[in-house]
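> structure for this input, please:
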Amino acid sequence: MKIAVLTERADGEKRVAATPETVKKLVGLGAELAVEAGAGRAASSEDAAYEAAGARVGDRAGVLAGADAVLGVQGPDPASLAGAKPGAWVVAMLNPFGARERVDGYAAAGLEALAMEFMPRITRAQSMDVLSSQSNLAGYKAVLDAAAEYGRAFPMMMTAAGTVSAARVFVMGVGVAGLQAIATARRLGAVVSATDVRSATREQILSLGAKPIFVEGVAGIEGEGAGGYAGETSPEYQRAQAELVSSHIAKQDIVITTALIPGRPAPRLVSDAQLASMRPGSVVVDLAVEQGGNVEGAVAGQVVERHGVRIVGHRNVPSRLAADASALYARNLFNFLSAFWDKEQGRPVLPDGDEIGDAVRLTRGGQVVSARLLQ
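From the prediction side, this is the model:
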């Protein structure tokens, strides 16, 4: 089986879908690896390292020629995959809801598109969960980005000249990114609080040494919600949460928002009026800015200022830690491919009726087959 690893062409994308480590493992399974020249350079993986691991490095056309599978980070343009075999797998984060025309293009080209972000959150798929691995790094980096913009220190400092108060950090949305943001802010010495619409996250917040901020007396979402994500709450809950957040956010120095609902615009968590209540010099980091943003006034790809508050809206935050993000993502892909590897056929096989295969497969036989997209 020939597996092609391409250089990412999306603006600002520095990650790569395979590292020399995972190339060596795939070669060990019996695969032939072809890597586009320069594919890993921005993620600190040079061509020579790929060659030493057993891959052939070449131009895009040569890498794609006769490929049985194409590995990517962001979904490649279907028109750019000429040379791959009919029925070849395209394994990447394909943004199925936001880039439906591209998914249709894979179907028209006779390619089998496998969306890694549709990986079900079940026990046997944990090692393949690209959203968790990338969100973990995004939560960490969000705190560092906040610290870079914040004009004061994070920890309490007692000096001969007086005491510096600890920064107060409020994390909104306690998924993988939010939990890592809490842990990182705590390590830096901040006083941390957090909130979520899922009542089950209260214990997680406490376990990390942060203060849970929850609406009392109005039912939110019990448990984890579908796929580990929060769903939409009632108007009554939204009003109560807005009142609670307004009273709390005015006392905070840094706010980090992480709330997403798959297939829908990000929920609005912080209003312009709430920003105005924060003291000048405060910082808000919106990790959902590319899906519409949790924060009113956030601009994707920019750091803007409103009412003296700096709003950080970096795009593609995991790519800002390209080497580590690539290492984790590449392992996710290897774990996925190796879990379904058929030694007799010398390639991975996704059986019909398998929970993982049925979840990630978007196209097959010239048609869109994903139940989530067809709904």
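> going by C-alpha atoms from here, please, whenever you check contacts or count neighbours.
OK.
> can you classify the closest residue to Asp77 other than its chain neighbours by secondary structure?
In space, and not counting its chain neighbours, Asp77 is closest to Arg102: 6.8 Å by Cα to Cα, 6 or more residues apart in numbering. Under DSSP: H, G, I helix; E, B strand; the rest coil, the three-state class of Arg102 is helix.
> ok, now the one 3 residues further on?
Going by three-state DSSP, the secondary structure assigned to Gly105 is helix.
> distance of the residue lying closest to it once chain neighbours are set aside from Val70?
Excluding the flanking residues, the one nearest Gly105 by Cα to Cα, 6+ apart is Pro78, at 5.8 Å. Remark: distance between Pro78 and Val70 (Cα to Cα, to the nearest Å) = 11 Å.
> who has more neighbours, the two?
Set Pro78 next to Val70 and count neighbours by other Cα atoms under 10 Å: Val70 wins out with 24 against 18.
> check which helix or strand covers the more buried one.
strand 69-74 (DSSP states H and E).
> tally of neighbours for the nearest residue to Asp104 once chain neighbours are set aside?
Computed as Cα to Cα, 6+ apart, the closest residue to Asp104 that is not its neighbour in sequence is Val368, at 6.8 Å. Val368 has 21 neighbours, counted by other Cα under 10 Å.
> before we compare anything, build this one as well:
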Amino acid sequence: MIKIAVPKESEIGELRVALVPDTVARCIKLGFEVSVQSGAGLGGHFTDTEYAEAGAQIVSSPKQLWGESDILLKVAPPGEQHGEMEMDWLKSGSKIISFLDPLGNPSKIQELAQRKITAFSMELIPRTSRAQSMDALSSQANIAGYKAALIASASLPRLFPMMTTAAGTIPPAKVLVIGAGVAGLQAIATARRLGAVVEAFDIRPTVKEEVQSVGAKFVEIPIQESTATTGGYAKEVTENTQELIRKVLTEHVKKSNVVITTAQVQGKRAPVIVSEEMVAEMKVGSVIVDIAADRGGNCACTEPGKNICYNGVHVIGPLNLPSSLPVDASQVYAKNLLTLVKYLVKDGVMQLNFDDDIIDGACVTHEGQLRHPKVKEALLHFAKA
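So this is what the prediction gives:
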């Protein structure tokens, strides 16, 4: 019987958990044995009792949990506990499925390969209709976009919706969302539900209809180069194009009460789209919420993890927004993992068919080898740096 293990996350501030009691029960029905570290779900308000009632074995020792697992399910990449590296506790030949930041920290992926661990990175699940139910980046970005709009509304010293009162009419707030991926679209939809007037920009012109479908006006900029990867993600553009974007967006930023930035490029520092000069032209009391703060930020004034005031403009750089709503973030992430595990394991055996685009795309290490060409490229880049 394959043993699935769910450890308590060791990364500071990480409140999510890889499986919730409901998905534990489903795993057991599928024939897996599930062990959960004591306290693993407390950040997401799931108790040991709930896990035990779902059929999980509660294990107090993290070292024992990691060492006995066949498949380890995590949220954040393996870290460190009490001076020991967590990945050292994995037995050779075991599997780990988690967010691994393979392009941002390829050396950690190389270590997993050296330990002959088969690793699947949730960041690299292909963005295809077949893999949609496993797409954890999207499920977590959806939550981040929602929370960003709430943070903006709570931080702005004025109302989001238009209000007609006996004292006169209060106009709606003007919100600009930069980046119309999953997070951006949810930020737009949430800001619209709160009553704001919203416009949005994305370097991918193909998302115009999606932006309009959630009630925002699309800011069009004539970009002459390719702006999307084959998987549909935004790609890094030249400095000339970035300068053109900043030039056009300056007027839109200046007129906005709120700017929510969500633009990220896989494995790279987030592009700086909102310059200090643009921030300086915003009205006093305006708010910028920079979802890309985890990758350095889209705003030149962003200080990751901090809320600063720059010339009267509040610049907020929240980190790990999905973790701020750990109940729902854990539930949807657990479903992503469950779907992937069911896809990988057939008749009690993990079957790795690398002709399959989902398995080939997400598996970064296997049998001591780095498998993913982008991870190899990132490792080479880091070595030269």
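> what's the TM-score here?
After superposition, the two chains reach a TM-score (TM-score structural alignment, normalised by the length of structure 1) of 0.95; 371 aligned residues with a Cα RMSD of 1.5 Å.
> was I right about the residue nearest to Asp77 of structure 1 contacting Gln74?
No: counting by Cα atoms under 8 Å, Arg102 of structure 1 does not reach Gln74; the two are 11.4 Å apart.
> on that earlier part again, the residue nearest to Gly105 of structure 1 is in contact with Arg102, isn't it?
Yes: at 6.8 Å, Pro78 of structure 1 counts as touching Arg102 under the criterion of Cα under 8 Å.
> common neighbours of those two, please.
With contacts defined as Cα atoms under 8 Å, 6 or more residues apart in numbering, no residue is shared by Pro78 of structure 1 and Arg102.
> what residues are up against the nearest residue to Ser234 of structure 1 once chain neighbours are set aside?
In this structure, Ser234 of structure 1 finds its nearest non-sequential neighbour in Gly220, 7.9 Å apart by Cα to Cα, 6+ apart. Shown in contact with Gly220 of structure 1 (Cα under 8 Å, 6+ apart): Val197, Arg198, Ser199, Thr233, Ser234, Tyr237.
> so how far is Ala273 of structure 1 from Gly220 of structure 1?
Distance from Gly220 of structure 1 to Ala273 of structure 1, by Cα to Cα: 24 Å.
> ditto for Leu362 of structure 1
42 Å.
> now Ala327 of structure 1
For Ala327 of structure 1, the distance to Ala273 of structure 1 - Cα to Cα - is 41 Å.
> those two: which is more packed in?
Neighbours were counted for Ala327 of structure 1 and for Ala273 using other Cα under 10 Å; Ala327 has more, 21 against 11.
> kindly indicate whether the more buried one is helix, strand or coil.
Going by three-state DSSP, the state assigned to Ala327 of structure 1 is helix.
> what's the closest non-adjacent residue to the counterpart of it in structure 2?
Using TM-score structural alignment, the equivalent of Ala327 of structure 1 in structure 2 is Gln331. Leaving aside its chain neighbours, Gln331 of structure 2 sits nearest to Val20 (6.2 Å; criterion: Cα to Cα, 6+ apart).
> who are the contact partners of the one you found?
Gly41, Phe46, Tyr51, Ser330, Gln331, Ala334.
> other SSEs contacting the one helix or strand the last one maps to?
The one in question is Ala334 of structure 2. According to DSSP H and E, Ala334 of structure 2 maps onto helix 326-344. Here helix 326-344 of structure 2 touches helix 21-29, helix 136-155, going by 3 or more Cα pairs under 8 Å, 6 or more residues apart in numbering; DSSP states H and E.
> that one against structure 1, how far on average?
In the superposition against structure 1, helix 326-344 of structure 2 averages 0.6 Å from its aligned positions (mean Cα distance after the TM-score superposition for structure 1).
> so the helix or strand that comes right after that helix aligns onto which residues of structure 1?
Downstream of helix 326-344 of structure 2, the first helix or strand assigned by DSSP H and E is strand 345-346. Aligned using TM-score structural alignment, strand 345-346 of structure 2 spans residues 341-342 in structure 1.
> my guess is Thr365 of structure 2 meets Gln114, correct?
No: counting by Cα under 8 Å, Thr365 of structure 2 stays clear of Gln114, with 9.1 Å between them.
> who's more crowded, those two?
Legend: neighbour count by other Cα under 10 Å for Thr365 of structure 2 and Gln114, higher for Thr365 (26 against 16).
> which position in structure 1 aligns with the more buried one?
Counting by TM-score structural alignment, the partner of Thr365 of structure 2 is Thr363.
> ok, now how distant is that match from Pro96 of structure 1?
Look at Thr363 of structure 1 and Pro96 of structure 1: by Cα to Cα, they are 11 Å apart.
> common neighbours of the two, please.
With Cα under 8 Å, 6+ apart as the test, Thr363 of structure 1 and Pro96 both reach Val103.
> Arg239 of structure 1 -> structure 2?
Aligning on TM-score structural alignment places Arg239 of structure 1 opposite Glu243 in structure 2.
> now do its match against Lys147 of structure 2, distance only.
29 Å.
> which residues of structure 1 fall in helices?
20-29, 47-53, 60-64, 100-108, 130-149, 176-187, 202-207, 235-249, 272-277, 322-339, 355-360, 371-374 (DSSP state H).
> could I get those as JSON lines with distance to Gln291 of structure 1?
Formatted as JSON lines, the helices of structure 1 follow (distance: least, Cα to Cα, whole Å):
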{"stretch": "helix 20-29", "distance to Gln291 of structure 1": "31"}
{"stretch": "helix 47-53", "distance to Gln291 of structure 1": "34"}
{"stretch": "helix 60-64", "distance to Gln291 of structure 1": "31"}
{"stretch": "helix 100-108", "distance to Gln291 of structure 1": "15"}
{"stretch": "helix 130-149", "distance to Gln291 of structure 1": "15"}
{"stretch": "helix 176-187", "distance to Gln291 of structure 1": "15"}
{"stretch": "helix 202-207", "distance to Gln291 of structure 1": "25"}
{"stretch": "helix 235-249", "distance to Gln291 of structure 1": "20"}
{"stretch": "helix 272-277", "distance to Gln291 of structure 1": "18"}
{"stretch": "helix 322-339", "distance to Gln291 of structure 1": "20"}
{"stretch": "helix 355-360", "distance to Gln291 of structure 1": "21"}
{"stretch": "helix 371-374", "distance to Gln291 of structure 1": "18"}
